[in-house]
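Undergrad: 3D, please:
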Amino acid sequence: MAVTKMLLLSMGVATAFLAAPHLPPATTQLRATSLSEAEVKKLLSGSEFAMDISSITAGSEKETYIGQGSGVNEGAGLGGLIPWLKKSVGKVLAWKNRPVYDKLWRVIEEDVLATCDERFGLVAAPTWFDNQTKPYEFSSEDGKCTGTVAAYRGGNIDWITTCKFFSSALGFGNMRIDGWLDRSTRAPHMAVHLCIVFNVLFIYINLVPRTNLVLDDDYNDYVYGDPKKSAGDRSLNDIQNECIDDKAFKPYFSKSHVVKAFMNAPTTLLYTVGYSNKNFAKVRQIAMDYVRVWLDMAQENEGVLVKNIDSRDVQTELLQTDVRIRQFCGRDPDTKNVANILGLDTTDKLVRTLWGDPNDPIWASR
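TA: Model (predicted):
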């Protein structure tokens, strides 16, 4: 989508109680694993595991919805307006959308991140900007687009990042939280990306599978099809079907084959939703339902998600799958739109922070 629709979606001031500016460097991802460091290096030596930031290169494709709505891409949305009109419309949208942006950020920070902290006791981790364990603030050259990015870890959450920014010139805001688990479980990864463009919420909410669902019926059934107490005895499939039946939720269909390839979870939520208090409340509830289900699965010590977890085959699959999943935002076409606003250097460091810890051998060697 957006993971897609989101390198856009990012950046976030982290909670003060998580800021902990002088924590020691985070440890590596090599926790519960039967693979040696030498094996890890060999398994990730192929060109397909090299750092891929192809979407910010000249001539790469651009995604449509966010770029057009924010005026980044030419020829549609704000981008199609003449300069003086675009400036005027942008000011109105900035005035109108900033309060919504702040409300969305409270969902990311005070709901999702705080719930993860309560469950796992998160500690601050370094970003790729300054290797400091505190949120990093960034801005566009003209100062009209500002944001923050922060990273944490705790328990078997190997890496969790928050990221947000708001353009006062164009009047749109994006934010995200992404949670990557270590290899002590096959539980899915987590992504909650929220955006306000015009008077419309753009959402991407997903629990990203870490296996081939075509070959693994038990995983598919358990993660996406079985009812979960933390979601009110509903399955993720039930929640998605509720969105399908709600006329306020308009499915978003990416035109990018790169984005489509990443939308492989059967219960991916990728929608535009007209902003209202009712719709906002539903989006918030859905985000928390998905996150609570994710946290419960992350803590399971028996069953489908930890079966044969220490075997070399499972560890190899998780290692290689995780690296490719976490690298996706480098190929997300909307990353090009971010680069157009923030510049290549800032965008590169943002992408790498979303990927992983600069002190982790797995990511430092990419």
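Undergrad: please make it C-alpha for all contacts and neighbour counts, starting now.
TA: Will do.
Undergrad: can you tell me, leaving aside adjacent residues, what's nearest to residue 195?
TA: Leaving aside its sequence neighbours, residue 195 sits nearest to residue 174 (Cα to Cα, 6 or more residues apart in numbering; 4.4 Å).
Undergrad: can I assume that neighbour sits in a strand?
TA: Yes. Under the criterion used here (DSSP: H, G, I helix; E, B strand; the rest coil), residue 174 sits inside a strand.
Undergrad: isn't it right next to residue 162, touching?
TA: No. Here residue 174 lies out of contact with residue 162, judged by Cα atoms under 8 Å, at a distance of 11.0 Å.
Undergrad: element containing the most far-flung residue of the chain relative to its centre?
TA: Residue farthest from the centre of the chain, counting by Cα atoms, centre = their mean, is residue 84 at 34.0 Å. Using DSSP states H and E, residue 84 sits in helix 83-106.
Undergrad: and the next helix or strand after that helix, which residues are buried?
TA: Sequence order places helix 114-120 as the next helix or strand after helix 83-106, per DSSP H and E. Residues of helix 114-120 classed as buried: 114-117, 120 (neighbour count, 16 or more other Cα atoms under 10 Å).
Undergrad: what sits against residue 277?
TA: With contact set as Cα atoms under 8 Å, 6 or more residues apart in numbering, residue 277 has no partners.
Undergrad: gap between it and residue 284?
TA: Look at residue 277 and residue 284: by Cα to Cα, to the nearest Å, they are 11 Å apart.
Undergrad: ok, and the closest non-adjacent residue to residue 201?
TA: Per Cα to Cα, 6+ apart, closest to residue 201 is residue 273, 5.0 Å.
Undergrad: what does residue 279 give?
TA: Using Cα to Cα, 6+ apart and skipping the chain neighbours, the partner closest in space to residue 279 is residue 273 (7.0 Å).
Undergrad: so what's the closest residue to residue 140 other than its chain neighbours up against?
TA: Closest residue to residue 140 apart from its sequence neighbours, by Cα to Cα, 6+ apart: residue 342 at 4.6 Å. Residues counted as contacts of residue 342 (Cα under 8 Å, 6+ apart) are 139-141, 145.
Undergrad: please give me the structure for this one as well, since I'd like to look at both together:
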Amino acid sequence: MSETLQHVEQMVDQTPRADVTETFQEWRELLSGLRARIAERFELTRDPSTTDLESYGDPETGPSGSLAAYSGPEIDWLVHSWIGDPRTGFVNLHLTAWLGPQTRAPHLGAALLLWPEGWFYVDAVPRGDLVGDGDYFDRYYAENDAPWLAFKEQHPDFAWFTSRTGFIRASLSPTAHCHSFPATRPNLDTVAEVLTARVEQWLGWVDAAAPVPVEQQAELAARDLAVRRNIAERDPANVMGERMFGPELTQRLVRALWGGDRELPRPGR
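TA: Predicted structure coming up:
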């Protein structure tokens, strides 16, 4: 297996442009279906702070995007979004679900990128110290260890993506998928299979998770927010948003990713 060690803007700038509208539409349907699957399990309400981000930019003339954030009794912040210009070969799609503090089950993170080659990420975002809490590692990460190693051996088209930003590397769990790949039919099918399986696994973890004592929930909620904000604000790919829409709108989009302008209350007590 090879390795990709570039900034996102380098990947984009060094690759010939191509229309990726067909794959973009396929991936929009994939993430919309996964969001609907999550909505079957959780009560979700659209946060009013993202209503006017349902559509921004002009897809007829250039870059555009959409961002919707939701909250609910068990979900602190769920983001379903995309940004880019598929006609020129760049688009980034996200589906992330951050749980409330009633459980310590991991959060769900997923992203898809066309540049115009493919890239995908999916992970169970830890709610604590995987080394200091061996039981937590065993509960949520040990079962994915062997499949993760097997994936690297069975899919040589997928190159491990190593971020040039140490903070982003530190944010990945040991069983995260973070790969670039040629956007062929078999590889697109593989990505869909992996994402769907990880979402189903995550839903099972949530259903089986033990409750967090009320007196521990505030500390957990504070940690969750700090992790979410740091990942959103430190993402080196934010430079692509600034290229397309300038710093003001990009900063608002970043705030929407972590809930900086949220109006709905956070869950938990």
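Undergrad: hang on, the earlier thing: wait, is the residue nearest to residue 201 of the first structure part of a strand?
TA: Yes. When three-state DSSP is applied, residue 273 of the first structure is found to be in a strand.
Undergrad: what lines up with it in the second structure?
TA: When the second structure is aligned by TM-score structural alignment, the residue opposite residue 273 of the first structure is residue 181.
Undergrad: measure stretch 156-175 of the second structure end to end?
TA: 17 Å.
Undergrad: ok, and what's touching it?
TA: For stretch 156-175 of the second structure, contacts defined as Cα under 8 Å, 6+ apart pick out 1-7, 123-126, 141, 144-145, 148, 152, 178-182, 187, 231, 234-236.
Undergrad: among the contacts of residue 342 of the first structure, which are located in helices?
TA: Per DSSP state H, helices hold no members of these.
Undergrad: now those in TSV, with neighbour count and distance to residue 178 of the first structure?
TA: Below are those laid out as TSV (neighbours: other Cα atoms under 10 Å; distance: Cα to Cα, whole Å):
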residue	neighbour count	distance to residue 178 of the first structure
139	18	21
140	17	23
141	11	26
145	20	22
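Undergrad: tell me which of those residues is nearest to residue 101 of the first structure?
TA: Nearest to residue 101 of the first structure out of the contacts of residue 342 of the first structure is residue 145 (Cα to Cα; 13.3 Å).
Undergrad: gap between the closest one and residue 238 of the first structure?
TA: Residue 145 of the first structure is 38 Å from residue 238 of the first structure, where distance means Cα to Cα.
Undergrad: could you do residue 100 of the first structure as well?
TA: In terms of Cα to Cα, residue 100 of the first structure sits 28 Å off from residue 238 of the first structure.
Undergrad: go on, residue 175 of the first structure?
TA: When residue 175 of the first structure is compared with residue 238 of the first structure (using Cα to Cα), they lie 26 Å apart.
Undergrad: higher neighbour count, these two?
TA: residue 175 (29 against 17; other Cα atoms under 10 Å).
Undergrad: now the alignment partner in the second structure of the more buried one. Nearest residue, chain neighbours left out?
TA: Alignment note (TM-score structural alignment): residue 175 of the first structure maps to residue 93 of the second structure. Distance criterion Cα to Cα, 6+ apart; nearest residue to residue 93 of the second structure, sequence neighbours excluded, is residue 82 at 4.1 Å.
Undergrad: counterpart of the residue farthest from the centre of the first structure in the second structure?
TA: Checking with TM-score structural alignment, residue 84 of the first structure has no match.
Undergrad: same check on residue 161 of the first structure?
TA: Checking TM-score structural alignment: residue 161 of the first structure goes with residue 79.
Undergrad: how close does the match of residue 273 of the first structure get to residue 109 of the second structure?
TA: 19 Å.
Undergrad: cool, residue 90 of the second structure as well?
TA: Computed as Cα to Cα, the residue 90 of the second structure to residue 109 of the second structure distance reads 20 Å.
Undergrad: then residue 58 of the second structure?
TA: Residue 58 of the second structure is 27 Å from residue 109 of the second structure, by Cα to Cα.
Undergrad: for residue 171 of the second structure, same thing?
TA: Going from residue 171 of the second structure to residue 109 of the second structure by Cα to Cα gives 11 Å.
Undergrad: same deal with residue 33 of the second structure?
TA: Residue 33 of the second structure is 15 Å from residue 109 of the second structure, by Cα to Cα.
Undergrad: which of these two has more neighbours?
TA: More neighbours surround residue 109 than the other of residue 33 of the second structure and residue 109, with 21 against 13 (other Cα under 10 Å).
Undergrad: quick one, helices of the stretch 151-269 of the second structure?
TA: Here the stretch 151-269 of the second structure has its helices, by DSSP state H, counting those that start in this stretch, at 166-170, 185-208, 214-234, 238-258.
Undergrad: okay, buried residues for the last one please.
TA: What that stands for is helix 238-258 of the second structure. Buried, per 16+ other Cα under 10 Å, within helix 238-258 of the second structure: 238, 240-241, 244-245, 250-251, 253-258.
Undergrad: that one to helix 214-234, inter-axis angle?
TA: 160 degrees (axes from the mean of the first three to the mean of the last three Cα atoms, to 10 degrees).
Undergrad: go on, the second one?
TA: Angle of helix 185-208 of the second structure versus helix 214-234, following the same axes, to 10 degrees, is 160 degrees.
Undergrad: filter the contacts of stretch 156-175 of the second structure to the buried ones?
TA: Buried by 16+ other Cα under 10 Å: 4, 7, 123-126, 141, 152, 178-182, 187, 231, 236, out of those.
Undergrad: just give me the closest of these to residue 207 of the second structure.
TA: Set against residue 207 of the second structure, the nearest of those by Cα to Cα is residue 124 (15.0 Å).
Undergrad: any idea which helix or strand carries the aligned residue in the first structure for that closest one?
TA: Residue 124 of the second structure maps onto residue 207 in the first structure when the alignment is built from TM-score structural alignment. Using DSSP H and E, residue 207 of the first structure sits within strand 200-208.
Undergrad: next structured bit after that strand?
TA: helix 217-220.
Undergrad: what range in the second structure matches that next one?
TA: Going by TM-score structural alignment, helix 217-220 of the first structure sits over residues 134-137 in the second structure.
Undergrad: contacts for the matching stretch, please.
TA: With Cα under 8 Å, 6+ apart, stretch 134-137 of the second structure has contacts from 130-131.
Undergrad: average distance between that stretch and the first structure?
TA: Stretch 134-137 of the second structure, aligned to the first structure and superposed, deviates on average by 0.4 Å (mean Cα distance after the TM-score superposition for the first structure).
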